[in-house]
Every structure is written in structure tokens, then in C-alpha cells.
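K.L.:
A predicted structure for the sequence below; I have some questions about it.
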Amino acid sequence: MSSDSDTTVNYYKYYHYHPSLAGACVFAALFGVSTIWHLIQITKHRTWYFIPLLVGGIFEVVGYGARGASSAQMLNLTLAPYVIQTLLLLVAPALLAATIYMILGRIIMSVDGESLSLVKKRWLTKIFVTSDVLSFFIQLGGGGLMASSDASSAKLGSHLILGGLLLQIIIFGFFIAVSLVFHLRLRAMPTSQSHNPSLPWKKFLYVVYSTCALIMIRSIVRVAEFIGGFDGRILKHEVYLYVFDAVPMAAVMVIFNIWYPSNFSKQARKAIVDGESVDSSVEFSNVELQSK
């Protein structure tokens, strides 16, 4: 018959503590409700660029579900749930960030403020989302290596995750700078569309700042976790995961449930159509002139 000390040793092989079943269930349910709500909003408003955030929410649900499964396994703890929760909870914020990057692009297009942005609209999403995808795969690869039983592979995986997180922080820092510069310029030189009461761009820029701050805090704490290593305080105490990862990411999901930028999506679609119409008219006029 196994003793309590056997249980402790078994959990310390992976988690360094006995993961909380209650905590895992609460956040799996919270992320689940928010994710379903987002699915309804995406379908209703055709905001397809929110799909990365939706997938991130699914990752969070499955990740915390896996932590709950680990807690329920007791003495027969297996590697699979640990690996699943490690990978999915690690990379989910990158998917949330991808949607935030695209929100700024739609705000800029909606208020006709491309000339005020440090980065032109054609490059805005490409630069930030591509960098975010790179960070995503670096962290994913690092998480896979960390699950290895080989010590050197696990150490390399930890370094890769650290690099991916640092890249994410750098991307976020630049993104926040681009957002702030655009905000200040638009406030100083308002466009005709910026006065449109159906486009509360100030409010949604503050929503972008708030969600960026939450992801930034989470990433900084995660960096500190991996710098501290397997014997660090953060990795050995589950409370840090919930306070600095679960709570901020759940807040990001819920914030966008409440303040949903559907108006900017509609206006951005209109701006794209109008722009294509103008381009087509110019092209047709040029052809006419050349034929004459």
C-alpha cells in the first residue's frame, strides 16, 4: 500500500506540488464559458480575426482540464496531462496577442488614420502576427523538449521557451509604442472618421492597452520563472500560475467579451471595399486614358 510520501514524490517528478483540482476546475469552467461566448460573438458579427483568441481559449480550457486530470490521478500520475497543460498554457497567450494586434489594425483603418501610424496597415498585421507566430512555435518547441526525460534536452527546451517569451515581450513593447504614437497623433490631428460616435476609438485603445498590460505582466513573470529554473520559487508554488497566468488571461478573454470591437470590424470591411473601389476606378481611368 502506498503512503502519502509516495504521493508527494510522484507529484514532485513533474509539478513540484500537488496541483489543485478546485483551481483547475474553476478556471477550466471560466475559460469554457468565455470561449463559448466568443464563438457566439464571432459567428454573429463575422469577426473572423478573433479565431486565434478563440483557439487560445480552447487551449486554456484543455490545459486546465489536464491539470485537473493530473490532480485526480493521485498515485498513478502520468506524463500526458502534464505535457498537455505545460504546452497549451504556455502558448495560449500568443494566440490572444495575435487578435489584439489585428484589433489595432482595424481601429486604424476605421478612423482613416493610416497616415498617423508608425507602421502602414499593409505591414502592421504582417509584422506583429508573424513575429507572434514565431514566438508561438519557439515556445511550443521548447515546451516539447522540456517534456523530455533527457536533462540536456529539458534544459535546451527551457532556454528556447525563455527566448520565445523574451521575443514576445519585445514584440509587445514595440506594439504598445506603435499604439501610443498613433493615439497621440490622432488626438492631435483628428480625422473626419474619428468624430464618428459609433467608433469609440479612445475606449477601445484603452482596452488594447489594458489587455496588452495583462499579457505583458504574465510574460514577465513567466520569464522570471524560467530564469529561476526548476528550483526557483515560482515553479515550486502553484499560486503564481493562477495569480500571474490564469487570472490575467481569463481577464483578457472576459474584457473582450464585454467590450467587443464589432463596430470597428464593420467599418474596416467598408474601408477595404471602398479602397478597392477607388483603386479599380483609378485603374479603369488610366486604361481609358491610355486607349485614347
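P.N.:
Looks like it arrived, so ask away. Numbering: from 1, shown residues only.
K.L.:
Every contact and neighbour count from this point should use C-alpha atoms.
P.N.:
OK.
K.L.:
if I look at the residue nearest the centre of the chain, how far off is R185?
P.N.:
The chain has L96 as the residue nearest its centroid, 2.2 Å off, counting by CA atoms, centre = their mean. In this view, L96 and R185 are 27 Å apart by CA to CA, to the nearest Å.
K.L.:
A268 reaches D112, doesn't it?
P.N.:
No - if you go by CA atoms under 8 Å, A268 and D112 don't touch, sitting 9.1 Å apart.
K.L.:
how about the helices in the stretch 1-150 of the chain?
P.N.:
For the stretch 1-150 of the chain, the helices defined by DSSP state H, counting those that start in this stretch cover 4-12, 21-45, 51-73, 79-110, 121-146.
K.L.:
structure B:
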Amino acid sequence: MPSPLPSLLVLAAFAPTALALEAPTDFNYLGYIPSVPLAIVAVVVYILLAAGLLWRWFTYRWNLVWVLIGAELVYAVGVVLRVPIKNDPYSLMLFVLSNLLVLLPPCFFLGFDYLVFGRLVRSSGVGSHLLIRENWISRFFVTSDIVTFLLQCGGGGLTAMESMRQVGTVLTLVGIIGQMVSFVAFTVLVLHWGYKLRKNEPQVWSKASGTNVQWKQLYWAIVWTCFGFLIRSVFRSIELAQGYHGSLSLNEGFLYGLDTLPLLIAVVVFIPIYPGMYLGERASRSQLQSVYSEEMEMKA
């Protein structure tokens, strides 16, 4: 399976060129004419990313990954809709649809992190160091994700109506800020758990064989995604606070450099460090076999 990393580097190289694009003299909803090459590169990278996760699914059959695969493909559709916008920059329907399909899928990226971390804590057997109860992780953060998703969805839909556009912008901004606050809390929870575990359970944290090394790899993968998602959340909050025709919205390079690229760099880690390797049915069988082997060695 080809790695999407070379394409990521191409995207990073091309993104700044969009800053040179000039907005047309006549009004259009984006405020500029979108770059077709940038859109094509981004779509190809997202399809490769989804294909990489699909390839891993065929090996481990861990169905939760479909949340991430589906979100990546929907995001790719939102980006590819920027191509017809180049030919029809005054189409409100294309603008709203493309905007929604790029804005909303990251809610599922974050939701995937919430679910994976909750399962990771349960499988590790050391959830006592969490700031909240173990069974509250998925409930609280997924509920928060759903609420902020609905706010963004409703706000984005209202932007299609001239009279409600300002209300829609405010609702979307509230959803984005709420999502960012929730994810900052989640990031603190993840980092605190790792810190307390390393401090209070050194024998567990430092163990370099058996099942512990597996969940520790996945833990660091989740930490890696947190920083990419936070970059995107901060960018979207500032962008929407400025308005749809603020300085960030009017420069296409910011969209690719601070939204598309951080999301890609964050979730690409789940191809080599595939959660199904550690949390799926095959991983559970492998752990049981490892425990059984250790018990047999102790008896011998």
C-alpha cells in the first residue's frame, strides 16, 4: 500500500501558492477563485489515506475504523466540490455544500479519538488514574461532539438563507468553539492520564514487552492526533470569528495549511499504528495467548 506521506509533502509545498490568489472584483461567496490543482492534490491524499485504513481493516476487521474512513471520504467530496466552484463562483448551493462537507467531517475525526481512547483505557486495565470515571469518557465527549456537530450543521445550513446568514455564522462559531473547548479538555485528560501512569505505575509504563508496549504506542498516536486537531480547531475558531470574508477566509492557503494538512498529518498515524492491532478481536486473542505463555513459563 503506497504511503500518503509524499503527497502530504506536495500539498504542503503547494498550499502557500494559494496565498497569491487575488479575489475577483465581483462578489462571490468564497471571496476568491479556488485553485483546482490544490483541490486535486488534497482529494488524492485523502483518498489514499482512506485506502490505507481500508487496507488495514481487511487485515484486522476492526469496524470502528469505518467512522474515520467515511469522514475522510466525505471531506474529500467537500474539497472536490471546489472544482466546479471555480467555474461557477456565484453558486450559493455549491458554496454551502462544499463548506459543510469540509467543516463537519472533523467532528467524526475527534469522535474517533474519543472512542479509541476510551477503549484503550479499558483494555490497559489502569483507568484508576483518570480525572473522570472510565465509563464517562465516551459518553461525555461523544455527546459533546454530537451537540457541537448539530450546531455547526444547523449554522452552516442557515448560511444558505440571506436573512439568516449572520445567525448561521454565530451558531457555527459557537459549535466550533464548543468543540475546541471540549477537545482541549480531552487533551488534558489524555496527557494527565499518561503522566500519572508514568509516575505512579512505572513498572507498567516502562515494560518493554507483552501487551503494554502495544497500548503505549497507541497512546502516543492519540497524543499526536490531539495536536493536529487542536491546530485545526484554533484556526476555524479565529476564521469564523472574523467572518466568512475575514483575512483567513479570503486566503485559500490558510484552509489547506491550517485545516486540511493538520488533519491529514494527525490521522495518517493510524495507518502504521492501527488501533485494531491493539483493540480488535485478534489483538484480544494475542493478549490472551501472551498471558497464557507467561503463566506457563512461571509454572515451568
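P.N.:
Everything's here; your move. Everything numeric in this text was worked out from a predicted model, so none of it was measured.
K.L.:
Now check the residue nearest to the centre of structure 1 against structure 2: what is it aligned to?
P.N.:
Under the alignment (TM-score structural alignment), L96 of structure 1 maps onto F109 of structure 2.
K.L.:
just checking, its match touches I69?
P.N.:
No - F109 of structure 2 is not in contact with I69 according to CA under 8 Å; the separation is 9.3 Å.
K.L.:
returning to what we had before: for the match of L96 of structure 1, what are its contacts?
P.N.:
Neighbouring residues of F109 of structure 2 by CA atoms under 8 Å, 6 or more residues apart in numbering: 67-68, 71, 267.
K.L.:
Redo those residues as JSON lines? Include neighbour count and distance to E294 of structure 2.
P.N.:
Output for those, formatted as JSON lines (neighbours: other CA atoms under 10 Å; distance: CA to CA, whole Å):
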{"residue": "V67", "neighbour count": "14", "distance to E294 of structure 2": "36"}
{"residue": "L68", "neighbour count": "24", "distance to E294 of structure 2": "35"}
{"residue": "A71", "neighbour count": "22", "distance to E294 of structure 2": "41"}
{"residue": "V267", "neighbour count": "23", "distance to E294 of structure 2": "34"}
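K.L.:
will you turn those residues into a markdown table that also has distance to N251 of structure 2?
P.N.:
Putting the contacts of F109 of structure 2 into a markdown table (distance: CA to CA, whole Å) gives the following:
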| residue | distance to N251 of structure 2 |
| --- | --- |
| V67 | 30 |
| L68 | 28 |
| A71 | 24 |
| V267 | 25 |
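K.L.:
and of the residues you listed, the nearest to I47 of structure 2?
P.N.:
A71 (10.9 Å; CA to CA).
K.L.:
so what corresponds to the closest one in structure 1?
P.N.:
By TM-score structural alignment, A71 of structure 2 lines up with G56.
K.L.:
try Q217 of structure 2
P.N.:
That one, Q217 of structure 2, aligns with K203 by TM-score structural alignment.
K.L.:
That match: neighbour count?
P.N.:
Residues lying near K203 of structure 1 (other CA atoms under 10 Å) number 11.
K.L.:
related to what we said a few turns ago, and the residue nearest to the centre of structure 1, how far from A154 of structure 1?
P.N.:
In terms of CA to CA, L96 of structure 1 sits 26 Å off from A154 of structure 1.
K.L.:
Show me what G257 of structure 2 lines up with in structure 1.
P.N.:
Matched to structure 1 by TM-score structural alignment, G257 of structure 2 sits across from V243.
K.L.:
Tell me which helix or strand R187 of structure 1 sits in.
P.N.:
If you go by DSSP states H and E, R187 of structure 1 is part of helix 151-188.
K.L.:
just how off-centre is that helix within its chain?
P.N.:
Relative to its parent chain, helix 151-188 of structure 1 has a centroid offset of 11 Å by CA atoms, centre = their mean, to the nearest Å.
K.L.:
Give the other helices and strands that that helix contacts.
P.N.:
Contact here means 3 or more CA pairs under 8 Å, 6 or more residues apart in numbering; DSSP states H and E; on that basis helix 151-188 of structure 1 packs against helix 79-110, helix 121-146, helix 201-228.
K.L.:
Return the most buried member of the ones you listed.
P.N.:
For those, the largest average neighbour count (mean count of other CA atoms under 10 Å) is found in helix 79-110, namely a mean of 22.
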